[in-house]
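**Q** no sequence for this one, just the structure:
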């Protein structure tokens, strides 16, 4: 029997990933992944192509999404795993997020123009195609135009919080995001919990609210997790009786540190989130 390898968080070029859904699925297979969730930001559009390819190979594709939301004026990313991508409530929600992203893109482009960097909006819109416009699209534009040499520099100089082209965005409320996921029959999972840099007391407040609203899981293992972060996340998972998830958050083959399927195993004292999926 083939050893099961899960990766429940990755992106295609329908949001801020570099590869098409087809290439993400084929790369996952190449790296021994047996169950993959494609979780593009605020859109399900890439799932149909991914499912088609997965069904031609022995890969179990879990339909997913990563929703941007706000709780107590802080931004969080919530994964919806094992969703029905045709659910009307979820689709209405993604349209709302599409509008928010479009408004943000226009504001970022306008700020870049004030920095004497014109033409960004048309370029990122073309690059995003039918997918969501994200900040990495702007970063790529800045690289292509020679204003910066790396993605990190683009964020450090222009796009990161407090920088000249940063736009504070009012995403949807956490409660709504979880409701859309539940409505689509999915499992709500907190993505990369250690990236929010919350104190332990803030994390406890958040997880209490998350659980109360119907959140069920927490990403215990990511491609960047160090042993201390895993230990802390395991503690929160056990304290709040949350199911554990594993996900690389893969975006591009250019990032050698983040690869599909290259993940530490989920600790055995944590209930795996895939137990909640009804295949």
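**A** It's in. Treat the numbers as computed from the prediction; the structure is a model and nothing was measured.
**Q** only C-alpha atoms for contact and neighbour calcs from this point on.
**A** Will do.
**Q** give me the element residue 204 is part of.
**A** Secondary structure assigned from DSSP states H and E places residue 204 in helix 200-212.
**Q** wait, I meant residue 148
**A** Applying DSSP H and E, one finds residue 148 in no helix or strand.
**Q** count the neighbours of it for me.
**A** Counted with other Cα atoms under 10 Å, the neighbours of residue 148 add up to 19.
**Q** so it is in contact with residue 155, correct?
**A** No: in this structure residue 148 lies outside contact range of residue 155 using Cα atoms under 8 Å: 9.5 Å.
**Q** contacts for stretch 251-258?
**A** 10-12, 16-19, 223-224, 248-250, 259 (Cα atoms under 8 Å, 6 or more residues apart in numbering).
**Q** pick the one among those residues closest to residue 135.
**A** residue 16 (8.0 Å; Cα to Cα).
**Q** put this beside the first:
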């Protein structure tokens, strides 16, 4: 895996808030020219064995993955874990505890929506996921669009699901220290996902990077679906400044919703050290 390899190390299946099964994602990744793939469902590893087997059947090298929600400076930050043992019991227990707050939060969100005349939102959103432990704002958004309350998902978030709106309920996620420990103890590496999305001040962002590094965090997602070219340059420079490894991932969720297709991102700048070079021993290769 050289520095220009088409690695896509961030995407979601139906096991969390994507719309495709892991097997369909593996086939899509292969068809789109992905050379190294990781499925990173939110706070869940239940799709990992399926994704691994499907990738290898496609002749596609695979890294295990997950995306863990943590609370930092009163905001939700996402940490991607890569290359861990997906059968590790402590990791699975930690993720289960993190997911455990989703159903009560979702019921509160539905209550808020009911107060503005939108009834049945919890049951409606649940139809899109099946598992109350994995219910998220994305599932509410899809239901609100399909039920005719909004024209598209961005409108849902603007009107109902962001802070100060009727359906917004904060969730206390894992701590940064705990999330990193779960992944590291399971043999994996951690990466800060899409850093431009959080809206931190420079001081807050610096504090995040320093604390992440202090707890053994190694990587920064530089090239990702929600980053502009300028943001990729900025976080590439920050990866060099902090001696972070650089990661790359589309954050693909759905053929109908995602702006960035699997495997379609620009390459990492050559000056950066890619995470996959440090994870060679954790990559599952076809026929190995």
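**A** Alright, I've got the coordinates. Keep in mind that what you see is a predicted model, and the values were worked out from it rather than measured.
**Q** would you pull the TM-score for this pair?
**A** A TM-score of 0.95 describes the superposed chains when it is computed by TM-score structural alignment, normalised by the length of structure 1; 279 aligned residues with a Cα RMSD of 1.7 Å.
**Q** where along the stretch 1-150 of structure 1 do the helices fall?
**A** 21-30, 47-55, 88-114, 120-128, 135-144 (DSSP state H, counting those that start in this stretch).
**Q** next, the angle helix 47-55 makes with the first one.
**A** Angular relation of helix 21-30 of structure 1 and helix 47-55 on a 0 to 180 degree scale: 40 degrees, by axes from the mean of the first three to the mean of the last three Cα atoms, to 10 degrees.
**Q** excluding sequence neighbours, find me the nearest residue to residue 97 of structure 1.
**A** residue 42 (6.4 Å; Cα to Cα, 6 or more residues apart in numbering).
**Q** what count of nearby residues applies to that neighbour?
**A** Residue 42 of structure 1: 28 neighbours (other Cα under 10 Å).
**Q** now for it: which residues touch it?
**A** So residue 42 of structure 1 contacts 15, 65, 66, 67, 68, 94, 97, 98, 132 (Cα under 8 Å, 6+ apart).
**Q** by neighbour count, which of those wins?
**A** residue 65 leads these on contacts (other Cα under 10 Å) with 33 neighbours.
**Q** ok, it touching residue 79?
**A** Yes: shown here, residue 65 of structure 1 and residue 79 form a contact pair, counting by Cα under 8 Å, at 5.7 Å.
**Q** overlap in contacts, those two.
**A** Contacts common to residue 65 of structure 1 and residue 79, judged by Cα under 8 Å, 6+ apart, are residue 39.
**Q** which SS state does residue 190 of structure 2 fall under?
**A** Put simply, residue 190 of structure 2 is strand when judged by DSSP: H, G, I helix; E, B strand; the rest coil.
**Q** how about it, what's its partner in structure 1?
**A** Applying TM-score structural alignment, one finds that residue 190 of structure 2 aligns to residue 188 in structure 1.
**Q** so that match versus residue 165 of structure 1, what's the distance?
**A** 31 Å (Cα to Cα, to the nearest Å).
**Q** those two - which one has more neighbours?
**A** residue 188 (31 against 23).
**Q** got a list of what residue 208 of structure 2 touches?
**A** residue 72.
**Q** so where do the helices sit in the stretch 151-288 of structure 2?
**A** According to DSSP H, counting those that start in this stretch, the helices that the stretch 151-288 of structure 2 contains are 153-156, 176-185, 202-214, 229-242, 275-278.
**Q** so for the fourth one, what gets flagged as buried?
**A** Within helix 229-242 of structure 2, the residues that qualify as buried by neighbour count (16 or more other Cα atoms under 10 Å) are 231, 232, 233, 235, 236, 237, 238, 239.
**Q** what lines up with the third one in structure 1?
**A** Same thing as residue 233 of structure 2. Looks like residue 233 of structure 2 aligns to residue 231 there (TM-score structural alignment).
**Q** okay, now residue 266 of structure 1: neighbour count?
**A** Here the number of neighbours of residue 266 of structure 1 (other Cα under 10 Å) works out to 18.
**Q** output the helices of the stretch 151-288 of structure 2 as CSV; include the columns distance to residue 53 of structure 2.
**A** Below are the helices of the stretch 151-288 of structure 2 laid out as CSV (distance: least, Cα to Cα, whole Å):
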stretch, distance to residue 53 of structure 2
helix 153-156, 32
helix 176-185, 21
helix 202-214, 32
helix 229-242, 32
helix 275-278, 20
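**Q** now residue 211 of structure 1, nearest residue through space, not along the chain?
**A** residue 240 (7.5 Å).
**Q** which position in structure 2 pairs with the one you found?
**A** Taking TM-score structural alignment, the alignment pairs residue 240 of structure 1 with residue 242 from structure 2.
**Q** against residue 118 of structure 2, how distant is that match?
**A** Applying Cα to Cα to residue 242 of structure 2 and residue 118 of structure 2 gives a distance of 47 Å.
**Q** residue 247 of structure 2 too?
**A** 40 Å.
**Q** which one of these two has more residues nearby?
**A** Applying other Cα under 10 Å to residue 247 of structure 2 and residue 118 shows that residue 247 carries more neighbours, namely 28 against 14.
**Q** tell me how far that one lies from residue 219 of structure 2.
**A** 7 Å.
**Q** between the two, what contacts are shared?
**A** In contact with both residue 247 of structure 2 and residue 219: 191, 275, using Cα under 8 Å, 6+ apart.
**Q** shouldn't residue 250 of structure 2 be in contact with residue 224?
**A** Yes: Residue 250 of structure 2 is within contact range of residue 224, at 5.1 Å (criterion: Cα under 8 Å).
**Q** out of those two, which sits in the busier spot?
**A** Neighbours were counted for residue 250 of structure 2 and for residue 224 using other Cα under 10 Å; residue 224 has more, 28 against 25.
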